[in-house]
Structures are given as structure tokens and as C-alpha cells.
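any chance you can model this:
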Amino acid sequence: MKKVLSTLGLTAAVGLILPQVAVAKETIVIGEVSWDASIAIENILKVIMEENFDVDVEIIAADQAAIWSAMDKGKGSVDIHPDIWSSSQTEPLAKFVAKGSRESVKVNQHPYLGTDGFYIPGYIQDEYNVKSVYDLKKPEIAKLFDSDGDGLGEYWPGAPGWTGVKINQVKAKSYGFDEYFEPVVVSDSIIKAQLKTAYRKKEGILFYYWTPEWLHYAYDLRKLEEPKFTGYAGDSKKQHEDYNPEGCYKFNDTENWLEDSDITCNIPETEIFIGYSVSLEERAPKVAEFLSKVSLDAGYVSEWVYKIASENEDPIDMAEEWVKNNSKIVETWLP
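The predicted model follows:
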């Protein structure tokens, strides 16, 4: 008996002096798309996940196609898309999320709602009565938006890599104002600088934008009227709940997307999701459960965006402060 006890004691002592082997944390990777709401949401998610789960969270910049591809593969190169606008991401949602598809990506149960469209400054609308997208077909109106003197107005359809860039060019063609306007595809930060200059000089500027977003706090922006949405057309939308073979929204992301598409309406309020790779359910099940339960609100998102984009708060500092001050909300999202 003494020998057995001595052996046990020696084993315990050896265990105390052997180096402890650290278990590597799971790394969760969020794909950053280039608009402010994405930046705000990804930092909120990062803070919550690192504080409540034994994981490291990395954020890398990528275009949406690359993010979807990585989530589909499930290898961990990108695990999360923080801000999926369903109106402009119908194709990947149908390919990777919808029942009967690859089902390699899931989205949170409760999306928040947003709107988008073409915006102009209030002073242009008030002085020149520009209220509809069809008013842009008038040459005298297009001149108000010609900043380089080449005889064509300019409009911003979105930033490089955004699916909306194609969609908004299709709209310009379908509404007929592409004859008098040319698209200028630059970064989100550049268009915001141009907007600031346009307001200072009281000049015209036409650009695609959305709500929620801090610009609507800082400027008097007016959304141009478009015909009402009557449904998605095209064979790829046959399984969609809003499918209508005679619908006003036909977008085909083909090689000849501009010629093959026709969009003559607005989009109703858009559901905006957080997407995550199904592989997280095995690699980090608590994280996957958390992502499924996150329930954002347009009010939260507007507040976050205003702080980082208008008040120049560091995104991670903003996120840490909000999470600390809103623990009751965060608790409802946790497993």
C-alpha cells in the first residue's frame, strides 16, 4: 500500500512540474466589406465573441464573392459575412443558404431592415423639382450633375466589388438616364468626400445609398421616387417567394449582365442578415448558436455608424463601450 501511495505521490509531483501544454484557441475570421455598417457590426461581433467564447477573432477585407466562396468551403479562411443585403445578394443566398441549395451557409434568425435607392441633395430637389428617377432623363437636369464638363452627368452606383454596382447600372439603363449620365465607381470614402464638397458649393451630386447610415443625420438627402416593386422575374427566381414572371426586377449576373437584365422598380425594405459558415457548428458550436441568435436593429446600427464615421471613434472602442453599456441586450443573443 505504501508503495502504491508513493507511486501516486510521485506521479502527482511530476504532473506539477511538467510544462502545461496550451490548447490553441479557435480563430474566427470575419470578412470586412467596405461600408461603415459592416465595419461597425463586425467589431460588435468581435468584442462579444472574444469576451464570451474562448476564441480569437480576426477581421480581413474581402469582396463579397470571396467571402461567400470562403464560407461555402468552410476551411476557416472567412467564417462570417457581417452585413448581407438580401436585395443585392439574391444569387449567393439562393446558392448557399436556401433550402435544397448547397446549404453551406446559414444566416441569423432575425434580420434588421434597410432601404436603398438613388439620392440627391435637398437643395437640388427644392430648386429644380427633381423628384423621380425619370426626371434624370432631361438633359438640362443632367447638366446639374456634370462636374467635369464633358456634357454628361455623373452618378455613383457603388464601390468596387459591390454587387450593387451592376444593379444600379442596370437601373440607369432601364430608367433611360444612362444616355445622359456616366457611372463613376470609386470607394465609399471618396464619394463621402465628394458629397461634403458638393454641399459646401451647393452643387449637384447623384449617388446610390441606403438607410441606416449616418449621412442622413449630417445632410438633407432626398431619395428619388421609383415605381413600386412587383416581383422578381427570371428563371433563377422561380423558387423565391416574390417571384413573378412579369415582375419588374430581372437581374441576370451573366457575362452580358447589362444587356440581359432589366430593373424598373424600387426594392421594398430589405432584410439584412449576418451569414456564417455551417462549418462553425462543428468547430465552434457556441459561436454558431450565438450568430444565429443575434438580432440587430436599424437604430443600433445607425448609432454605431454615426459614432465611427461622423464622430471618428475607433470602431473597436465604440464596440467595447456599447457592449459594456448594453449587457442586457447582448445577453439575449448568447447561448
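
use CA for all of it now, contacts and neighbours both
Fine.

contacts for the helix or strand hosting Tyr208?
Assigned by DSSP states H and E, Tyr208 belongs to strand 206-211. Outside strand 206-211, the residues that touch it by Cα atoms under 8 Å, 6 or more residues apart in numbering are 114-120, 145, 154-158, 168.

just how off-centre is the helix or strand following that strand within its chain?
Counting by DSSP H and E, the next helix or strand C-terminal to strand 206-211 is helix 215-218. Relative to the chain's own centre, helix 215-218 is displaced by 18 Å; criterion: Cα atoms, centre = their mean, to the nearest Å.

got it, and stretch 302-311?
Centroid separation for stretch 302-311 versus its chain: 16 Å, with Cα atoms, centre = their mean.

got the contact list for the most centrally placed residue in the chain?
Residue closest to the mean C-alpha point of the chain, counted by Cα atoms, centre = their mean, is Asp83 at 3.3 Å. The contact partners of Asp83, by Cα under 8 Å, 6+ apart, come to Ala37, Ser38, Ile41, Ile272, Phe273, Ile274, Gly275.

Proceed likewise with the subsequent sequence, for comparison:
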Amino acid sequence: MKKIPTLLASLLLAVGLASTDSAAAATAREPIHFGAIGWESGAFTTEVLRLIVERGHGYATDTLPGSTVSMEVALARNDLQVIAEEWAGRSPAWVKAEQAGQVFALGDTVKNAEEGWWVPAYVIKGDVAKGIEPMAPELRSVDDLKRYPEVFKDAEAPSKGRFLNSPAGWTSEIVNTQKLKAYGLDGLYNNFRTGSGAALDAEVTSAIRRGQPVLFYYWSPTPLMGRFDLVRLEEPAFDEQAWATLTDPANPNPKGSGSLAAKLSIGVSAQFREQYPELVAWFEKVDLPIDTLNQALAHMSETRQDPREAALGFLREHPEVWKAWVPDEVAAKVAASL
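Below is the predicted model:
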């Protein structure tokens, strides 16, 4: 009879453990939500991370769309768990959430990344081989643009030049709009916003292939940087107080400044950081060599691969890069799946 309480306790413990295991399994089956980034490098990096998480750790993942700022807000709420390419510190939404301990920027994923205003080199120097004469031979800085709106004439509103901005909803679109005002260019150039990162790329590429002048915002890492000879226009040195006026769309008197030095990281929610320490550990080690990344992005663009297919190719062709980030057992599972 003395064995009955012991047996009952064992049964209850077994039931409790089974229930706990079931709950853990249910939690594990919930997908990790990644932000569906609209630009090529971000979309590519998202798929690289997802593939390693899925095949190396066995976690389900998915992607949820949104603008840059809306994804940062969703990350702070844990509606998203990961933004694979976060230009940390750029937007007030990110800064506020980071200061509140709601989001974290992991690692330094791409060294030597940059952003700015660019023109094709032939606009300044010409191109003898293509029979292109210099169009703005003294163009060096954003201030020099005041002399050349006619060169960058907007075909739809020819009284002004055209500046190709980021798509609406990107943090950089706000900054560029404020920069146009700060540099005294908003009365000389139309602030043209493309519908997507792909549309911006297509418009710039089309102009360059026709040997036409084009003034545009762009960034690296991107396939465009590896494909064409471009010149970045000089801007004033970075100034923190001026930068604050550029990131605030409501500021009526923005001040000119070069952009905040680029630091690309993996943005994660506070809950993700606590729940998945094994993923956080290698997210902090992710390092994508910019030349290798630009080449992969150029191949993805030229062959019209979708980002996941391009990421699979990258994992097959560059194990020396990604295996340095992850534990050996994770690397072995990913390699076997390829």
C-alpha cells in the first residue's frame, strides 16, 4: 500500500513532464518572424539567416512585410523578432526602442558600408569610348548641384532637375527630403520617390545604359556599386545636431550634414534575445565581406534569382564565410542539407 502514493506521484510527474514537453514543442513550432526587407542586400541576408536557422537549428521561420519604420516598431513589440539588415541608430523609432531596451543591434555584419548621393562618372569626366562628353565637369559636391539642374532635367517637369530619392517609408527618404531643403536644392530639383528599391535600381540602371545623366541616392552593399563607375558627391562632415534635424520630417529648418557612419547589424527584439541565446551567439559573429556580398548581389540581379535561391547558392559556394559564424554541429547540418 505504501507504494501507491509513490506510484501516483510518479504518474503525476510523468504527466507533468509530458505536458511541459508538449508546451515546449508547441512553442518551438511557432515561426520566428523576420522582416521582409525590400532592398536586395537586406532580402539576401534575410534568406541566408533563415536558411541557417531552419536547417541548422530546426526552427520554423517566415517573413512579414512593412516599411523600414513600421518593421522597427513591430520589432519593439515583438511582432517581428529579426530584421536581418538594420542600419542601427538611423531612425527615431529605432533609437527610442533601443534606449527602452526593447530592441538590440547584434554584430557588425558588413564592414565599409556607405550611403550618399551619386552620379555616373561619365557625367563629370565623359566617356570617350561611348562618345559621351562631360556634362558637369566641375561637379564635386552637393553644393555644386545648384549650377546643374538643367543637366539633370526632369522629363516630366523640365523646369527643374530630378533627384531620385528612396521609396516612401524608408528612413533614408526622410533624410534625403530634409537634405534637399538643407542644401537649398528643393526649389531646383524635383524630389522623385520610386515605388520600391527595385524600381529605383531599374531607373538608375536604365539611365546609365543609355548614357543619360542621373542624380540619385544609393548605398552599398548593392549590385549597382559593382556594376557601374559611379562618383559619390561630397557632403559636409557628419554633425550630430544637424543629423537630428535631418531625421525629423517635421523640422522646418534642417541643417546639412553627411550621413551617420553606416553600421549594419542584425536587429532583434528583447524577447528574441532572451528566448534564443544560441541564435544570438552566432548572429553577433555574422560578417559578410562587402566585395563577396556585392558579387553575390550582382549575380542575383543579373540572373533574376529570387533572394532565397541566391542565398542557397551563397551557402554552397562560400562555406568559408558562413561556417566561421556557427558552431560545428550547426554547420554540419546546414552543409548536409545543401
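
and which of the contacts of strand 206-211 of structure 1 is nearest to Ser327 of structure 1?
Gly114 (24.8 Å; Cα to Cα).

to which residue of structure 2 is Ser261 of structure 1 aligned?
Residue pairing (TM-score structural alignment): Ser261 of structure 1 is matched to Pro254 of structure 2.

ok, now which ones touch that match?
Gln178, Lys179, Lys181, Ala182, Ala242, Thr245, Leu246.

is it in a helix, a strand, or coil?
coil (DSSP: H, G, I helix; E, B strand; the rest coil).

from Gly89 of structure 2, how far off is it?
18 Å (Cα to Cα, to the nearest Å).

Asn190 of structure 2 too?
28 Å.

same check on His299 of structure 2?
30 Å.

and for Pro149 of structure 2?
Taking Cα to Cα, one finds Pro149 of structure 2 at 32 Å from Gly89 of structure 2.

ditto for Ala296 of structure 2
Distance, Ala296 of structure 2 to Gly89 of structure 2, by Cα to Cα: 27 Å.

now the helix or strand where Thr292 of structure 2 lies: buried residues?
In the assignment (DSSP H and E), Thr292 of structure 2 maps to helix 290-302. For helix 290-302 of structure 2, a neighbour-count test (16 or more other Cα atoms under 10 Å) marks Ile290, Leu293, Asn294, Gln295, Ala296, Leu297, Ala298, Met300, Ser301 as buried.

now for those residues, which pair is the farthest apart?
Ile290 and Ser301 (16.1 Å).

ranking the contacts of Asp83 of structure 1 by neighbours, who comes first?
Of all the contacts of Asp83 of structure 1, the most densely surrounded is Ile274 (26 neighbours; neighbours counted as other Cα atoms under 10 Å).

quick one: secondary structure of the equivalent of that residue over in structure 2?
Ile274 of structure 1 maps onto Ile266 in structure 2, with residues paired by TM-score structural alignment. Counting by three-state DSSP, the backbone at Ile266 of structure 2 sits in strand.

biggest strand in structure 1 by residues?
strand 112-121 (DSSP state E).

in the helix or strand just after that one, what counts as buried?
Tracing the chain C-terminally past strand 112-121 of structure 1 and defining elements by DSSP H and E, one meets helix 122-128 next. Residues Gly122, Tyr123, Ile124, Gln125 are the ones in helix 122-128 of structure 1 that count as buried (16+ other Cα under 10 Å).

understood, closing this out.
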